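A.B. asks: Give the three-dimensional model of this entry:
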Amino acid sequence: MAHTASISQLQTPPWALVNGELVPYTDVKIHIGAEALTRALSVFEGVKGYWDSAGEVFSIRTPRRHYDRLCRSASLFHIPVRFSYEEFLAGLSKLASELLVPDKDLWFRPTMYVTHGHWGEATEADLVVTAFSQRKLDPDPMRLGVTSWRRASDLVLPTRVKSSANYVGARMARIEVRRLGYDDAIMLNDAGRVAEATGACVLIAQRGRIVTPPTSESCLDSITVDILESVAKDLGLTFERRPIERTELLAADECGLAGTISELTLVAELDGVEYEQSGLLAQVRQRYLELMRGDLVLPDVDLVPLVDASREALAG
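C.D. replies: Below is the predicted model:
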């Protein structure tokens, strides 16, 4: 099935960016004693760049919001940030100019790895940016199962921190449900309500409304969900953020997973329950892609063109 969550596992790009400098991808190294390895101390982002519908201009979706969230994650983990937004954006542009090809979008993974310091003393981190091509194809609807593994609460692993450590439980959950033949897992929180999938947020549609859990339910503070809310409201649809019980999820008309890579991927089945594929979420997904391709403009969603990564620049 054509799912997009594993694109980084299938590619070995020639270049990565380390503290603003291009480095061969296979030469990027972290010392075995670094807290990035000994304590899984790293924070990251997923940033998506899109070609416009004409295939002429390549733009990054909401880069400032991703930078701000990366800085917030780092601050909550007491990791100093020593690069500006302008340097962050320039780095994405430099890497895109080396890796971008016509007719394929690009997904960036900026990661701050703690490379120096000990238990919060004299902490320093390297910013490593990798990027992977993504085909402009609709993913197949997914089949999901509810896992027995729970999403940790904010008091265990801060849910507002986009940290590699937060995905250890997600890894266990995905392994569990794949043994049952599912593509991904729905994780519940410690109260038994819906939190998120292993790498994306959960949306449902029922009785003409779109509903998603708030961050207080142990799910990521999602930039993509914020954008989808703007798209839904532009379509005149009701969008709610509130707790979702497990049985409400099973009784919903539609279900989808939202994230930078998955965009809004429809769910075909959850634990044997089938969902509609041509309802409200399909409308929102189509409108979201129009927004990403520059065919729709919303005042609170910005696409930042990268001059060095345009088709004309690549041809030159």
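
A.B. asks: can we go C-alpha only for contacts and neighbour counts from here?
C.D. replies: Noted.

A.B. asks: Count residues in the vicinity of S163, would you?
C.D. replies: For S163, the number of neighbouring residues by other CA atoms under 10 Å comes to 23.

A.B. asks: Enumerate every residue touching it.
C.D. replies: If you count contacts by CA atoms under 8 Å, 6 or more residues apart in numbering, S163 has them with L41, S42, V43, F44, S73.

A.B. asks: again with L89
C.D. replies: Contacts here follow CA under 8 Å, 6+ apart; on that basis L89 touches P63.

A.B. asks: From V307, how far out is it?
C.D. replies: 12 Å (CA to CA, to the nearest Å).

A.B. asks: same thing with G20?
C.D. replies: 18 Å.

A.B. asks: helix or strand right after the helix or strand harbouring A90?
C.D. replies: Taking DSSP states H and E as the definition, one finds A90 inside helix 85-99. Read in the C-terminal direction, the helix or strand following helix 85-99 is strand 104-118, with elements assigned using DSSP H and E.

A.B. asks: Show me what that following strand is packed against.
C.D. replies: Where contact means 3 or more CA pairs under 8 Å, 6 or more residues apart in numbering; DSSP states H and E, strand 104-118 is packed against helix 35-38, strand 42-44, strand 47-51, strand 121-135.

A.B. asks: how far off helix 85-99 does that strand point, in degrees?
C.D. replies: Relative orientation of strand 104-118 and helix 85-99, computed by axes from the mean of the first three to the mean of the last three CA atoms, to 10 degrees: 130 degrees.

A.B. asks: Another sequence for comparison is provided below:
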Amino acid sequence: MTQPSSEPVIYLRGRFVPDSEASLSVRTHAFLYGTAVFEGIKAYWAPERETMFIFRAEEHFRRLVQSCRILRLKAPLDIRRMVELSAEIVVRNGCREDTYLRPIVYKADRRIGPILEIPDTVDDFCLFTAPMSAYLDTHKGLHVCVSSWRRIDDNMIPARAKCNGAYVNTALIKTDAALAGFDDAIALSDDGHVAEGSAMNLFLVRDGRLVTPAVSNNILEGITRATVIELARKELGIPVESRQVDRTELYVAEEMFLCGTATEVAAVTRIDHRAIGDGTVGPITRAIQDLFDQAIHGRLPDYMHWLTPAGTPVLSSQD
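C.D. replies: Predicted structure coming up:
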């Protein structure tokens, strides 16, 4: 069995190297032009089982490959191997707390010019880990605003792909919200409909139903979003509508929450200085938070197929 390293390791150029030795040239194409795609994956410590569980690893790497296709990148490794490396790096780094994994496929050429594909293009894969508790406070109510920045359009830089360069849009949205005193922000699409949070999907509760913007509204096809939909329907019997959402629906919602790999499930209780419902975390949000927490820690037997135990990856299907 692989023993934890004294210094955290990073997988780069086909091997594990100490963090202090993992570096890229400033001439790297991905650094110059943002020509890379990535995933954010979480692994959770399950004390009852004395193991780390990586949440929905296969789905994340399948989406990474899809992002590669959109950006004309060629993933050097298949999905199975990337899952195996994820389990291995968690073990090598001795992770025993909530941990964020960041795999990246990037253009490694050292050339000037933004063209994505030419003969002899070099694409590479790297992977690192970092301790991470919840990205936002998942239990206290968040106060968010509607951002003046619009979400990038699918015909500009597709939100369906997690392109590194596209996160300038996220940075502008989140930074302006923070400087104005808000916890986060909601971005609208170019036609003025609700898209998502700065870097997370959005759900409303209206008339006892969950409502979330459709995937055609310039949103990331979120894996946590899909998890919430499945848990709500199967475990709680709550209907879910995926459709176009108007801005003013945010103000009349009974409940609201944001969700994503880093965010998990975070309640929103105020938007643009207006209370959501009665201004407290609602019962549907709390029920989904509880189910999600049980699922990621291996306490829901019906959803163990979502979890990869670190060191012994098990996939539900072939690449």
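
A.B. asks: overall similarity of the pair, as a TM-score.
C.D. replies: Structural agreement between the overlaid chains, expressed as a TM-score with TM-score structural alignment, normalised by the length of the first structure, amounts to 0.88; 296 aligned residues with a CA RMSD of 2.0 Å.

A.B. asks: on that earlier part again, mapped onto the second structure, which of the contacts of S163 of the first structure are still contacts?
C.D. replies: Of the contacts of S163 of the first structure, the contacts whose aligned counterparts also meet in the second structure (both residues aligned by TM-score structural alignment, their matches' CA atoms under 8 Å) are L41, S42, V43, F44, S73.

A.B. asks: Which one of those sits in the busiest neighbourhood?
C.D. replies: Counting by other CA under 10 Å, V43 has the largest number of neighbours within those, with 27 neighbours.

A.B. asks: For that one, give me its contacts.
C.D. replies: Applying CA under 8 Å, 6+ apart, we find V43 of the first structure in contact with L70, S73, A74, T111, M112, Y113, V161, K162, S163, S164.

A.B. asks: Aligned to it, what sits in the second structure?
C.D. replies: When the two structures are superposed using TM-score structural alignment, V43 of the first structure falls opposite V37 in the second structure.

A.B. asks: again, but for W107 of the first structure
C.D. replies: Residue mapping for W107 of the first structure onto the second structure gives Y100, with TM-score structural alignment as the criterion.

A.B. asks: Equivalent analysis for L92 of the first structure, please.
C.D. replies: Using TM-score structural alignment, L92 of the first structure pairs with S86 in the second structure.

A.B. asks: Could you tell me how many residues sit around that match?
C.D. replies: Here the neighbour count serves as a burial measure; for S86 of the second structure (other CA under 10 Å) it reads 27.

A.B. asks: got it, and E312 of the first structure?
C.D. replies: E312 of the first structure sits with 11 neighbouring residues when counted by other CA under 10 Å.

A.B. asks: go on, E45 of the first structure?
C.D. replies: Per other CA under 10 Å, the neighbour tally for E45 of the first structure reads 19.

A.B. asks: and the gap between the closest residue to G208 of the second structure other than its chain neighbours and V205 of the second structure?
C.D. replies: Of all residues beyond its chain neighbours, the one nearest G208 of the second structure is I238 (7.4 Å), with distances taken as CA to CA, 6 or more residues apart in numbering. Here the criterion is CA to CA. By it, I238 of the second structure lies 10 Å from V205 of the second structure.

A.B. asks: about what we covered before: so the residue nearest to G208 of the second structure sits against L210, correct?
C.D. replies: Yes - with contact defined as CA atoms under 8 Å, I238 of the second structure reaches L210; the gap is 7.1 Å.

A.B. asks: Comparing the two, which shows the higher neighbour count?
C.D. replies: Here I238 of the second structure and L210 are compared on neighbour count by other CA under 10 Å; more neighbours surround L210, at 22 against 16.

A.B. asks: Quick check: chain neighbours aside, which residue is closest to D253 of the first structure?
C.D. replies: Distances taken as CA to CA, 6+ apart put Q206 closest to D253 of the first structure, at 5.1 Å, once the chain neighbours are dropped.

A.B. asks: for C68 of the second structure, same thing?
C.D. replies: Closest residue to C68 of the second structure in three dimensions, ignoring its sequence neighbours and counting by CA to CA, 6+ apart: K74, at 6.2 Å.

A.B. asks: Next up, the contacts around A87 of the second structure.
C.D. replies: Counting by CA under 8 Å, 6+ apart, A87 of the second structure makes contact with I54, T308, P309, A310, G311, T312, P313.
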